[in-house]
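Student: model this:
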Amino acid sequence: MWIWLEDIAIESNQCDWSYMHMSKISYLLGKYNGDYLLGNPLPTDSFFCRTWMRSWVEICTAYAKPIEEQKVIWDKHLNEFHGMSETWESYFHNRSRVNSLLETLEFLPRVFAHQDVHWDNIFLEQIDEHDSLMAIDWQFASISGVGEELGRMFGYALLKRKIPVNMVEEYKEELFLSYMQGLRAAGWDGNSTFARFGFTVSAALRFIMVIDKLLINLEAGNGISQKEKSSHLLLVSQALLSMADESWSIRSEIKQYFHNIYECCISRHSSAALLTHY
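Tutor: Next comes the predicted model:
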């Protein structure tokens, strides 16, 4: 076993995770992921996970209360949040979509991903007057879909209040735009819908864990801090469920995209055309 130790002057690196800071990181993540979309060989070592989101979702689902028990807790505390029946219906509906969303995610173009991008692991440093990423803690490193890296960052930052819940849409669009600019700067000219899906679905699937956290907190008591935490978790859940609905719509676009290409290939009697378009 080998361990790499390096003295890093973290204090000299930006780590405030402001709006601008996250935009820069999103751009550089796009450039980093883009290198693998252009042919930079993916790691072949057997210890790298190749279905990271699926394994994470399975663990979250296993630790969560059964959905029947969740419904009992939800109904018990429903009045505290002025009748959130629509939110529960959205949660129940999206739980049934999870496997289909994961299957599509695993079909996306593959990149090498850090998969744990947050303020304690990723830093900006200046090299030759250009921003560069410095990453530590590669425990979750995996072969993942394009956009997945950004979604994981977004969902965690939202949960931990680095992204204000009332500014979800602004952050979502800005960070995705920066990520796409990074992919384009790397030279990737593929379909942005793939990256959009990878981003939205990997952020959205965090709702499985967040809803369970909300229900556990509701059961814990009625203290002021617990009520405030429950309110935050509820708003985060609603934002993530909205992204899950968006992911489902994008998935339909992707299915239609490949259906159209397939029809084109059949009409031309060419299977090679499908691979070229992909």
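Student: switch to C-alpha atoms for all contacts and neighbour counts from now on
Tutor: Noted.
Student: what about the strands in the protein?
Tutor: Secondary structure of the chain (DSSP state E): strands located at 110-113, 122-127, 130-135, 142-145.
Student: between the ones you listed, which one is nearest to residue 275?
Tutor: strand 110-113 (14.6 Å; Cα to Cα).
Student: Please list the residues outside that closest one that contact it.
Tutor: Strand 110-113 is contacted from outside by 33-34, 36-37, 42-43, 141-146, 149, using Cα atoms under 8 Å, 6 or more residues apart in numbering.
Student: what would these look like in CSV with neighbour count and distance to residue 82?
Tutor: Below are the contacts of strand 110-113 laid out as CSV (neighbours: other Cα atoms under 10 Å; distance: Cα to Cα, whole Å):
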residue, neighbour count, distance to residue 82
33, 28, 43
34, 26, 45
36, 19, 48
37, 22, 47
42, 15, 50
43, 12, 50
141, 17, 42
142, 23, 42
143, 23, 43
144, 26, 40
145, 28, 39
146, 30, 39
149, 28, 35
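Student: and this one, so I can compare the two:
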Amino acid sequence: MSIAVPLQLNQYKVIAPMNSSSAHPLIDEAILTTVVHRILESTTATLIEWQAKAIAHYIINNVTAGLQRITGIADNGSEQLSWSVILKILHLQPKNAGSIFNSSEDPIHCNYWQREALIYTSGILDNLTGDLVAPRCYAITEPSANVIWLWLEDIQGIPGTAWPLERFGVAARHLGYLQGSYVIAPSLPCEPWLSRNWHRVWVSNIDPTALEGWQEPTTWQHPLLKKIFSTTIADRVLDLWSDRQILLDAVDKAPRTLCHFDISPNNLFARYNAHGDDQTVLIDWSFVGYGVLGEDIVNLVLDSIFLLFVDASSLIPLEKIVLEGYLAGLRSAGWNGDERVVRFTYSAIAAVHFGLIAGRLLKLVQNESRHSWLEQRFGRSFDEIITSRAIAITHALELADEARLLLRFL
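Tutor: Below you'll find the model as predicted:
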């Protein structure tokens, strides 16, 4: 049952005029002036010029209607100052049968459409550790029913898609410190719109008949599949499917913390703060909610390979760097628990999240109409894309074996 949760906008709110009536209305200059005042910390600055440009991106999560970067020059009376802001447009969209990330009106659903606006107004993101932060939010506007605009800091830094392996370890340490701090705190944030059971929902959307497709003899007539997979994958993915609830039930017993659930390189930036300290900036908080230690580093490792941000040959070194950094962060926050708990959670969640993607990958290979689209998106050949994903999936199935072994000691 959905819970009605009013959007609490407090100091961020700027009401848009009635002529802003769609997900992509014209930008009102009065609202923009208010946003620029907050960016420049000046109540008297006047706009001289500005322009808005759409940010090209692939919309996977249907909550996001669009992204724009707005740049310009303002005069504060003594000098002219340049400024920029990111406009992120959220909306509640009718369900798309082909999407696994449909927007929802249910506040505890993994993809509740108002969640990112709500976390900015809740104060939770204002209380992060300093090493790991979110973009500043200058204003939130509601131009029409079921549409919200977030006016966010334009992060100036090195995107995670361009990081060397060592920087992933720094981000993992920052994340470990934050999540360890939540574990040792008296309680977690208790807002009713925080997501629950994120990976159980993910697993519930998996089509078991797609996994069974690996047992079909015709599957192995495809030359690419014969080249990159062993025929044992059929038994391994079906065994994992049978074990999924056992693994998820055991994961639920791990120490609880607040999770982002989408810590992929394209949601990360590295920069130095005002004091010259290395800082990790994490964007896109639409999935945030209750999880456990070790859950968030799964995407940091395997999404990096699956989405071709890191060469698949670096998977094992990347995993080692991330796990060591995360555990170091947990220790520095004061968590003194058994490291095997984190390793189990990481292995189990990696298994059910990425190992069970094997069915979707099989369908993708068999659906030749999608091949050229993928090549255009990633700028790689289809064989390269599938090979990288196959390495991530195969490693996830190996982690399933490790999770089963660790389960005996927990």
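Student: After superposition, what's the TM-score here?
Tutor: Superposed pair, TM-score by TM-score structural alignment, normalised by the length of structure 1: 0.81. Supporting alignment: 252 aligned residues with a Cα RMSD of 2.5 Å.
Student: circling back to that earlier point, possible to save the strands of structure 1 as CSV with distance to residue 51 of structure 1?
Tutor: Formatted as CSV, those follow (distance: least, Cα to Cα, whole Å):
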stretch, distance to residue 51 of structure 1
strand 110-113, 11
strand 122-127, 22
strand 130-135, 21
strand 142-145, 7
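Student: Out of the ones you listed, which is closest to residue 52 of structure 1?
Tutor: Closest among those, once you apply Cα to Cα, is strand 142-145, at 6.5 Å.
Student: What residues in structure 2 pair up with the closest one?
Tutor: Mapping strand 142-145 of structure 1 onto structure 2 (TM-score structural alignment) gives residues 289-292.
Student: for stretch 158-172 of structure 1, same thing?
Tutor: Stretch 158-172 of structure 1 maps onto residues 305-319 of structure 2, going by TM-score structural alignment.
Student: cool, and stretch 25-36 of structure 1?
Tutor: By TM-score structural alignment, stretch 25-36 of structure 1 lines up with residues 171-182 in structure 2.
Student: quick one: that stretch to chain centroid distance?
Tutor: Taking Cα atoms, centre = their mean, to the nearest Å, one finds the center of stretch 171-182 of structure 2 at 16 Å from the center of the full chain.
Student: how far apart are it and its match in structure 1?
Tutor: Compared with structure 1 after fitting, stretch 171-182 of structure 2 has a mean deviation of 0.5 Å; criterion: mean Cα distance after the TM-score superposition for structure 1.
Student: So for that stretch, what gets flagged as buried?
Tutor: For stretch 171-182 of structure 2, a neighbour-count test (16 or more other Cα atoms under 10 Å) marks 171-182 as buried.
Student: What are the contacting residues of that stretch?
Tutor: 128-129, 131-132, 188, 257-259, 280, 293, 297, 322-335.
Student: ok, back up a step: tell me the one among the buried residues of stretch 171-182 of structure 2 nearest to residue 220 of structure 2.
Tutor: Minimum distance to residue 220 of structure 2 across these is 38.7 Å, recorded for residue 172 (Cα to Cα).
Student: For the residue nearest to the closest one when sequence neighbours are not counted, grab the count of nearby residues.
Tutor: Using Cα to Cα, 6 or more residues apart in numbering and skipping residues adjacent in sequence, the residue nearest residue 172 of structure 2 is residue 326, 4.6 Å away. Residue 326 of structure 2 is flanked by 30 other residues according to other Cα atoms under 10 Å.
Student: Does residue 326 of structure 2 touch residue 169 like I think?
Tutor: Yes: at 7.4 Å, residue 326 of structure 2 counts as touching residue 169 under the criterion of Cα atoms under 8 Å.
Student: residues contacting the residue nearest the centre of structure 2?
Tutor: Geometric centre of structure 2, nearest residue: residue 262, 1.9 Å, by Cα atoms, centre = their mean. Shown in contact with residue 262 of structure 2 (Cα under 8 Å, 6+ apart): 284, 287, 296, 299.
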